[in-house]
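Peer 1: after the sequence you'll find the predicted model.
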Amino acid sequence: MAVRHRIETSHPWVLVLDNADNLRLFGVSHATQDALNPGEHASSLDKFIPRGPRGQVLWTSRDERISGGIVAARRAIKVPKMTPSEAKELFESARNSQGDSDEANYIEELLDELEWLPLAISQAAAYMKRTLTTVEEYILKLRDGKKRWKILKQSQSDRHRRPEVSNSILETWNISMKYLQTENKTAHQILHIHAFLDNQNIPIELIRQAALYVEGSNDMDHIGETHSDDSSSVSDNDDDKVNEAVVRLCDFSFLSVQATENGSRTYKMHKLVQEATRYGLNRKERKKEESYFSLAAFEIISSLFPANQPERWNKHEKYITHTQQACEWATLCGREILASDLLASLAYHLYNYTRWRECEMMAQKVYKLRRTILGDSHTKTVTVLELLARIFQLLGRYKEAEEMLLQILESWQPIHGNRHRRTLRARQILAMAYQNSGRDEEAEKLILETLSLQQETLGKKHGDTLDSMVVLALIHTARGKYEEAEELAMEILISRRQAFGHKSVESIVSLTLLSEIYRRSRRYKEAEGMAMEALTLHRETFGHKHPRIIRSLAKLARTYQEWGKGEKAEELAIEALALTQEIFGEVNTNMIESMDILGRRYHETGRYKKAEEMRAKALKIQREIFGDDHRRTARILADLGATRLAMESTKPSEI
């Protein structure tokens, strides 16, 4: 008290209380914790803080409750996130060097990687200055998993900081995390579970699931259910705990609210906070905790992508990046094989949604994982190779697809023989690769051999046998053998309807096949009927916003265009394009077909400006997804050239 009195009698005076994170020391109560520990911190340090008109107290704290708790809310100043220009200025000041034009992009990339966090920026700049490291070299070290922690954990000297307090970016949050653990265990453990998930677009439902898991429920039956904010399936008590935990995490800036287009409540976590959390768990004495939290993240996210329930996948699109991150850490809890299965389910989800590039990256990851864990000849390894081969075909990379399928046959056939189901599947996909690359005779010969063996070993009605019949029907169509193709397609449709029902995906796809055969043979009325029926069934089965609806609309539009019903074709193509943009954004393979139809329609009706814009967009997307070597790229390029030539010979007023 004597010290307080001495300060108060001075004039003027300023007292700085830095890092006042434990506000309970100064009389700011926490209702839940105080109820559990009524005697703890009964005496407050607040009575020792000087007051009076002669001076001021300047407080700094990571806990936002200081506003209104110790400092009047109107006098509290929240330090906002650094702007890019402020971050750049700090970086150059700490490095004592202005960035030149050659490294401007690298500096921007580095600041983005560090998410404009002042301590991280100043530490990076000090390291570069001390070691004569370039910005590009520093970024490479950050992206090298083995070097990342080594470089981030370094504590640069700071004469303004107490020597016993670490200045490392990976350790600076330790005090707040330890305090949070004593005050709110739910918040502390939500933080640690989410260290193993994605740091952005965290839905409140996922935070709830982490809280429920934290509260001791290992029963996964309820995990993965989507709850509204006032869901009756979560007790009021649990709801209060979750909300209180989220508030405390936001108070300490471990979580922050993230704006979303549809107004839903999502959060984000600074990636360096995640990094620091995982770094703390990586210590020898905390390995059990590391395993527990990584397992919790994995089990929660696994329930959101059940392999046998694809109808749920579109509801959980928002969990894709979280799934990928949880699988990255599966080795910590011994779930590598299950992680490969989960990633495979995710790859098939992307495949079904025509996201070929993303699917390829995911399948490649699964292949490497399964090859390491299970070996080249394991069924699961071969299965993902088949998926990759299909993707390569869809992307027009027929040579790669062929090489991969031959690899499957070389490793599988000597062990299991040429009559094994997996061998026959590989031969079936290889026949498709031959057909897609224009080698129709080889394709027909191979698929006939495969089909014969499948009928002998699996039966005429087996799904694999029917799939081979589809390939043969497509080959016949490509070669102009429409009667043979139609006969096969009708047989496939009848068999699939008997086996799976009229509204099954398999049956609807068979209708689409028949429609394609009729269109190619210029039987447009019959093609329209089949396409309309397929579209209706797709809508009944999948709703009005699904990739299959887009493809059905585009195929029907193509039929109308070739039939000479341009207005109907234009109307459907516009609908398909709008739906694609709504579901996928501005770049997706489904757009190309609709844009191609519209480009042709606009060109044929003399609307060359619109045709040029549409064909230019189609070409850009085509190149981005399929590359310059794809045969459709050359055709779209030629169409665009024809439109531009027509524009040159037309008066501007008539374009």
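Peer 2: Everything's here; your move. Keep in mind that what you see is a predicted model, and the values were worked out from it rather than measured. Numbers count the residues shown, from 1 in each chain.

Peer 1: when you work out contacts or count neighbours from here on, use the C-alpha atoms and nothing else.
Peer 2: OK.

Peer 1: how close does the most centrally placed residue in the chain sit to residue 140?
Peer 2: Against the mean C-alpha coordinate of the chain, by CA atoms, centre = their mean, the closest residue is residue 321 at 3.5 Å. Distance of residue 321 to residue 140, given as CA to CA, to the nearest Å: 23 Å.

Peer 1: identify the residue nearest residue 64 in space, chain neighbours excluded?
Peer 2: Nearest-residue entry for residue 64: residue 251, 4.7 Å, with adjacent residues in sequence omitted and distances by CA to CA, 6 or more residues apart in numbering.

Peer 1: check contacts around that neighbour.
Peer 2: By CA atoms under 8 Å, 6 or more residues apart in numbering, the residues touching residue 251 are 62-65.

Peer 1: tabulate these (TSV), appending neighbour count and secondary structure.
Peer 2: Putting the contacts of residue 251 into TSV (neighbours: other CA atoms under 10 Å; DSSP: H, G, I helix; E, B strand; the rest coil) gives the following:
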residue	neighbour count	secondary structure
62	20	coil
63	19	coil
64	20	coil
65	18	coil
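
Peer 1: alright, now check it against this:
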Amino acid sequence: MPQSKHGAIIWTTRDRKVATTVARENIVPVPEMDESGASEIMRKYLAISALTKDDESSLSTLLQELTYLPLAIAQAAAYINEMKISLTEYKKLLSDQNNAIELLSEDFEDGGRYNDIENAVAKTWLISFEQIRRRSSLAFEHLAFMACVDPKNIPQSLLPDSEGLSRKKKTDAIGILDAFSFIAKRTDGLAFDMHRLVHLAMRGWLKRGKQLSDWDRKAVLRLSDLLSNVSQTNRTLWRVYIPHAQYAVNRKNNSCEDVINLAQNCGLCLYYDGRYFEAEKLYQKVLTYRERMLGREHPDTLTSVNNLGWVLSYQGKYEEAEVMYRRALQGREKLLGPEHPDTLASVNNFGLVLYNQGKYKEAEAMHRRDLEGCEKVLGREHPDTLTSVNNLGWVLFCQGKDKEAEALQRRALHGREKVLGPEHPDTLDSVNNFGLFFSNQSKYEEAEAMHRRALHGREKVLGTEHPHTLDSVNNFGIFFSNQSKYEEAEAMHRRALHGRERVLGPKHPDTLTSVNTLGSVLFNRGKYEEAEAMHRRALQGREKVLGPEHPDTLTSVSQLGSVLSKQGRYEETEAMHQRVLQDREKVLGLAHPETLTTVDNLGWVLSNQGKYEEAEAMPRRALQGREKVLGPEHPDTITSFNDLRHVIPQQKRYEKEAAH
């Protein structure tokens, strides 16, 4: 190199090894350009003097897509000038991977560079790709593999095993990619981000060399291996791989047996993670493939039908889920027999979707059949048997059959603690159910202990925004309401509502439950207008999603009636309670605790309208029913007794006044 005291030579290179060899300590790292500088370059290179309003709004995201790389910005501007298209149109082209690779490979004129230099971004990187391949075959293999997964947060553990190579060679391979600035290490050093444009350029390079499909398959097989042992208890091991599995599965025209197996495993991860909408897309892809390749009645096809039913049910799409579960059950009964474990799993799932639709008697029949079959085929302590015990206990609880329900719930909890452990998600489900059971019995100390355990366990095991965690948040709010701690209850219900709106959507049944329970706590705090708005929203949503006779819909009707009563709107209130009573008698039965609550509520509104003769019959009926169903010392029974004591003097005074 020429040397002189009168000047200096500036080298630029992507290769840190070259830089340290040539300049030793005289190295100046060039940081990535920020949005301000990138915007200035784009405006300078564009032929137009002023951007349109749409282009101004697209500029920021376009520059992000180009990763603020000056050469890529100059290349984009040249194409926009030549084709006379808008920034918005260019951004749409760039969003498609195949188009993006072509755009990055498009050469352009740049007066600031030598005539014989390749200007296209993708082509300038080819030199670096070749250098990496010559220097380290392992570094090149890592680069090719990373181009076939999501470019963000690539765990080092995802890279293919390099058996027989020393730790130094493995470290050197990552160091080379880092030295070329093709990857950036995350702070923990255990994961990397790949430059988005490098990711695209490498895919283009592999495609031209007819190697892309081979590397895509290697990525699919590696991910399938890592997701082959998925369970609810090892989510910390598989959660980091989900975005990469989704990337590998969701590429266009990408359906083969290896990809479908990965989609199946990834769908299960998303299901366990509470990401039901994403899981639905993958399970639908698996089902479509298996129906085409295996036929509609193949056992694997029926498994896919069942799995799709899972995620539809958890999204509150109960009618669609019922169709899937019915198909899976009928197919398995025919193919496998009525007592095969897979058939019994379908019986259980069918029972759950019937329960979610408020068809408690039909659900009970299914869960009894499932439990009897599981005890016979699998044994009393098998996890599937304990799930059957839990589900039957819950549907009995919802029908007011508390004694049998408590015995089953206790058996499920003790069995799960023994077989699965105290922090397993299924065990926490039982803990949660027991919290609700104790609350219903006004055993508040026991209920609080259960709700705290369920909430803390779910936050730890599942995360703060998992749907099951939000169930616990909501239930804790109900617990606080039952103890008249309305401020704490409101905070819990708002947290549950915001989380469910974000995770499940505004029309999901669980979200509507949060709307309803928040309305109840606002009612108890005397905020009647806000409470009315919440209950009307819950009622409208439930009528649409669940139907007019679903128990949850009737709860909303009843609670809206209570709000209207507090506002002195007694005629509207009476109409609400009459509707609820008629439907609850039909759906739940004459002696169900919720039916008796409606009887009591109707008595109050009749009394408030001076209809004392009709009013007296209501608390009397409620009292007799509650003494029989709940016992003489239950708080609700005592409430009916007090209501009757209130209405009888009113009736006598009314009769006395009428006589005069």
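Peer 2: Okay, I see it. Being a predicted model, the structure only gives us computed values, none of them experimental.

Peer 1: show me the strands in the second structure, by range?
Peer 2: Counting by DSSP state E, the second structure has strands at residues 154-155, 183-185, 191-194.

Peer 1: what's the closest of the ones you listed to residue 174 of the second structure?
Peer 2: Comparison of these against residue 174 of the second structure by CA to CA identifies strand 183-185 as nearest, at 8.6 Å.

Peer 1: what span of the first structure lines up against the closest one?
Peer 2: Under TM-score structural alignment, the alignment places strand 183-185 of the second structure onto residues 255-257 of the first structure.

Peer 1: what's next to the matching stretch, contact-wise?
Peer 2: Contacts for stretch 255-257 of the first structure (CA under 8 Å, 6+ apart): 246, 249-250, 265-270.

Peer 1: tell me the one of those nearest residue 104 of the first structure?
Peer 2: Set against residue 104 of the first structure, the nearest of those by CA to CA is residue 270 (23.6 Å).

Peer 1: that closest one is in contact with residue 254, isn't it?
Peer 2: Yes - with contacts defined as CA atoms under 8 Å, residue 270 of the first structure counts as touching residue 254 at a distance of 7.0 Å.

Peer 1: just want to know which of the two has more residues nearby.
Peer 2: Of the pair residue 270 of the first structure and residue 254, residue 254 is the one with more neighbours under other CA atoms under 10 Å, namely 21 against 17.

Peer 1: that one against residue 272, yeah?
Peer 2: No - with contact defined as CA under 8 Å, residue 254 of the first structure and residue 272 do not form a contacting pair (10.0 Å).

Peer 1: how about the helices in the stretch 551-655 of the first structure?
Peer 2: 566-584, 589-604, 608-626, 631-648 (DSSP state H, counting those that start in this stretch).

Peer 1: for these, give me a markdown table that also has mean neighbour count and distance to residue 380 of the first structure.
Peer 2: Listed next are these as a markdown table, based on neighbours: other CA atoms under 10 Å; distance: least, CA to CA, whole Å:
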| stretch | mean neighbour count | distance to residue 380 of the first structure |
| --- | --- | --- |
| helix 566-584 | 19 | 30 |
| helix 589-604 | 23 | 28 |
| helix 608-626 | 20 | 27 |
| helix 631-648 | 17 | 32 |
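
Peer 1: quick one: closest of those to residue 405 of the first structure.
Peer 2: helix 608-626 (20.2 Å).

Peer 1: relative to residue 464 of the first structure, how far out is the nearest residue to residue 427 of the first structure once chain neighbours are set aside?
Peer 2: Spatial nearest neighbour of residue 427 of the first structure, chain neighbours left out: residue 450 (6.6 Å); criterion: CA to CA, 6+ apart. Separation of residue 450 of the first structure from residue 464 of the first structure (CA to CA) stands at 10 Å.

Peer 1: repeat that for residue 307 of the first structure.
Peer 2: In this view, residue 307 of the first structure and residue 464 of the first structure are 20 Å apart by CA to CA.

Peer 1: got the contact list for residue 565 of the second structure?
Peer 2: Contacts of residue 565 of the second structure (CA under 8 Å, 6+ apart): 573, 605.

Peer 1: any idea what it aligns with in the first structure?
Peer 2: Per TM-score structural alignment, there is no equivalent position to residue 565 of the second structure in the first structure.
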